[in-house]
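In: fold the following and give me the result.
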Amino acid sequence: MMYRAYQAYSDMMEPVRAMARFAQQTIRSPLNGFGESLPLRTLAAGFEMLSRADLTHQRPSYNLSSITVGNREVEVTEEKRLVTPFGTLLRFRKDIDTQQPRVLVVAPLSGHYATLLRGTVATLLPEHDVHITDWHNARDVPLEAGRFGCDEYVEHVIRFLDELGPGAHVVAVCQPCVQVLAAAAVMAEQKHRATPASMTLMAGPIDCRINPTEVNLLATGHPIEWFEKNLIDVVPDCHPGAGRRVYPGFVQLTAFMAMNPDRHMRSHLDLFEHLSRGEYDKAEITKEFYDEYFAVLDLAAEFYIETVQYVFQEYRLAKGELTWRGNKVNPGAIRRTALLTVEGEKDDICSVGQTLAAHDLCTGLRPYRKRHHLQPGAGHYGVFNGRRWQNQIYPLVRNLILSNEA
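Out: The predicted structure follows:
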């Protein structure tokens, strides 16, 4: 019922938003000689704010059509190397002849698209052959495609690494650190040909018993049945995934915004003021952020429920109780995959110590194959986006990859 109510409201408001877009464009038209007067700018700003009061369920663009490599600008094209119903192994192919280290960036599946890691990819791209897990919106996946839970997530990581071949590197951001560590352990135990040469785990919940955050407390504050009853719904008939049980992206977005409501309100008031004053460059920065932030995707119900239960309530990986396809996951089997863990000092989603715990689990790795970095002053997003990532964290990731190239 929750999803149907959301869909009905969205459908009802679309004509209103369309009218607001038309009114805004009319006021700002060059043919209107009064469009830049203060009263009309303010009116146009109001219409634009109304037209933006919506979520999108389509993946935004990565906007990576070119990149500077060395001293020249090279073209970048997106190449789909492997496609499943639930995700695409997407390569950012560069127009260069030089062979570079192959890197798989594993994006979180937590209500937003992989384009949230646009800045992460852009930083890696000049010196690496970058691929990303471009996850699909569960509401667009037909029921015939089957289930997608934690086992299937790990299987996707293994399949994608296999597609890249021996000697590739993997970088996991946030939530998938658990699944990537599990995949590396499974591959090591199987002596898989494509076991990654290095593994970077960034701000991920390896052991949520350490320094619990508000997110962790929320997960443990209710039994798993509460999450199934209150947060899971069925995709309406108007979408390709009709009938699939999902954790809706709009619910996750609401939860995120509820953590900092004052900040989001202030940002939108600032956006209105910038538009009213004609400060369009400043307004564009805010609009770009919220265009990405308001692009949401639904999670398959089984993946969401299993993640809450296995990772945030039962700590299965940290306690040595996680299984994959019925077999126990053994991080101690990892012997050749170098490990780098990265945490942010001010991370309020995945706190200090939770990712570092991977070192205690990887008992088969010699000390020289392990490294940890705590980034001073960085919050959660600062670990993989922005200046601290570019100038202080990325060089460590690059060095790990280069030192483990065959």
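In: can we go C-alpha only for contacts and neighbour counts from here?
Out: Noted.
In: Arg244 - how many residues pack around it?
Out: By the measure other C-alpha atoms under 10 Å, the count of residues near Arg244 is 24.
In: cool, and Asn71?
Out: Counted with other C-alpha under 10 Å, Asn71 comes out at 6.
In: and for the one 4 residues further on?
Out: Neighbourhood size, Glu75 [other C-alpha under 10 Å]: 16.
In: what about it, which SS state?
Out: Of the three states, Glu75 takes strand under DSSP: H, G, I helix; E, B strand; the rest coil.
In: which residues touch it?
Out: Applying C-alpha atoms under 8 Å, 6 or more residues apart in numbering to Glu75 gives the contacts 65-67, 94-95.
In: so which of these wins on neighbours?
Out: Taking other C-alpha under 10 Å as the neighbour criterion, Lys94 ranks highest of those with 21 neighbours.
In: wait, what's in contact with that residue?
Out: 74-77, 129.
In: for the longest helix anywhere in the chain, which positions count as buried?
Out: In the chain, assigned by DSSP state H, the helix with the most residues is helix 2-27. Residues 3, 17, 20-21, 23-24, 27 are the ones in helix 2-27 that count as buried (16 or more other C-alpha atoms under 10 Å).
In: and for comparison, fold this next one:
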Amino acid sequence: MLYNAYELQRALLSGASAWASISSEVLSNPALPAGYFGFGPVLASALEVFAHAAAPRGKPPFGITSTEVDGKTYGVTESIVLQRPFGDLLRFERDDLPADAPNLLIVAPMSGHYATLLRGTVARMVESARVYITDWADAKLVPAEAGRFDLDDYIDYVIGFIEHIGPNTHMLAVCQPSVPSLAAAAIMNADEHPSRPASLTMMGGPIDTREAPTSVNDLAMQQPLAWFRTNVIATVPSTYPGAGRRVYPGFLQLAGFMSMNLGNHMMSHWAMFQHLVRGDEDSADATKAFYDEYRSVCDMTADFYLQTIEHVFQKHSLPKGEFYHRGSLIDLGAIKDTAILAIEGENDDISGLGQTRAALHLATNLSDDKKKYFMAPDVGHYGIFNGSKWRNNIAPVLESWMAQHRTIGEPAGA
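Out: Model (predicted):
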């Protein structure tokens, strides 16, 4: 019922958005007097804001075709190098990249948004590295015969992607995937896997949410797991390839995040309306671009979502040493070769200060020269991996860390 009701609302709003967009264009037409004076520009701007807010959205493209390094522009090639039912492995490589450039796997969150949310992360790192990224699928588009997908599968996918890339791969986990990525690194170190990552960088990750809990953490703790299973899990309707699959819908995730900062979102749209009235198209377009990405959401499987709530936010299984993979206990003390960099934002309201840094204390057998902590001043959650502070202040720290730990077994700074 929940998903069907949403689909009905989406269909109605889609039609209303189309009519609003057409009406806005008519009122803005320079051939009509209404476009120059009176209430015309105000009404046209209001309709354009509504049309943008109500428009349906699909998966956005990365759209990274070039990059500039030292004043020179290089072309960037995007390709799918491995296809799996619940997610592909993408590669981005710039022209004339040095042969010894590092391989970097960016593990994108499976948290309701597409991997394109990390477009800025990829665009910056492609300057100096051969960048791979996990392109997770929208669960409602994965046929039921593909089976289930849970935390165990997520870890297996990460390990499989690293194996495909090869030895001495560096790994970057942004937010939610810090937990399964750290688990994958521990498993590969324990097995002395030849492709165990040379380094693992975690940014704004909920390794131990008992440290500086945020409103997101509190929400996950306020209700028992049964409440989430009953109230936020829905069945994909027959109009999608994944019909019958149980999912946590992306539209619910978006509604939750929007409600957390509803006032700010309303003010952003009010500012966009004012920009349009004044004819400041560039400022309005910047707001539109942000919300085009922010509102592009996808579903995640119920198994993965519920296990994440249970083990990451409620039971704190990994920091307590009680996290299992395929029936085997994960030992973070097994990490002896993979250098770990923990990055946090001073103003992060999603993963509080100390939650990511906890990984450094949990890797008890990793030498101090293979551990590093960096706190980015005046940076919120999204600023850790997007924007000018990411590009100018945080990315250089990551690049330096990868350069210090180029290969497994190589001394720092070699």
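In: so what does the longest helix of structure 1 touch, helix or strand wise?
Out: With contacts taken as 3 or more C-alpha pairs under 8 Å, 6 or more residues apart in numbering; DSSP states H and E, helix 2-27 of structure 1 sits against helix 38-51, strand 233-234.
In: give me the residues contacting the first one.
Out: Defining contact as C-alpha under 8 Å, 6+ apart, one finds that helix 38-51 of structure 1 is touched by 16-18, 20-21, 23-25, 27-28, 34-35, 272, 275-278.
In: one more time with 7 Å
Out: The contact list for helix 38-51 of structure 1, computed with C-alpha atoms under 7 Å, 6 or more residues apart in numbering, reads 17-18, 20-21, 23-24, 27, 35, 272, 275-276.
In: now, among these, which is nearest to Ala122 of structure 1?
Out: Leu275 (29.0 Å; C-alpha to C-alpha).
In: I'd guess the closest one is in a helix, am I close?
Out: Yes - counting by three-state DSSP, Leu275 of structure 1 falls inside a helix.
In: most centrally placed residue in structure 1?
Out: Nearest to the geometric centre of structure 1 sits Pro108, at 3.7 Å (C-alpha atoms, centre = their mean).
In: could you look up the SS state of that residue?
Out: coil.
In: show me the contacts for it.
Out: If you count contacts by C-alpha under 7 Å, 6+ apart, Pro108 of structure 1 has them with 173-176.
In: kindly recompute the last result at 10 Å.
Out: The contact partners of Pro108 of structure 1, by C-alpha atoms under 10 Å, 6 or more residues apart in numbering, come to 114, 116-117, 133-135, 172-177, 204.
In: restricted to helices, list the residues you listed.
Out: Going by DSSP H, the helices hold Cys177 from the contacts of Pro108 of structure 1.
In: take the contacts of Pro108 of structure 1 and keep only those in strands.
Out: If you go by DSSP state E, the contacts of Pro108 of structure 1 have 133-135, 172-173 in strands.
In: just the buried ones from those residues?
Out: So, by 16+ other C-alpha under 10 Å, the buried ones in these are 133-135, 172-173.
In: could you find the closest non-adjacent residue to Pro167 of structure 2?
Out: Excluding the flanking residues, the one nearest Pro167 of structure 2 by C-alpha to C-alpha, 6 or more residues apart in numbering is Ser195, at 4.0 Å.
In: that neighbour touches Ile159, doesn't it?
Out: Yes - under the criterion of C-alpha atoms under 10 Å, Ser195 of structure 2 is in contact with Ile159, at a separation of 8.8 Å.
In: what do the two both touch?
Out: Common neighbours of Ser195 of structure 2 and Ile159, counting by C-alpha under 10 Å, 6+ apart, are 185, 188.
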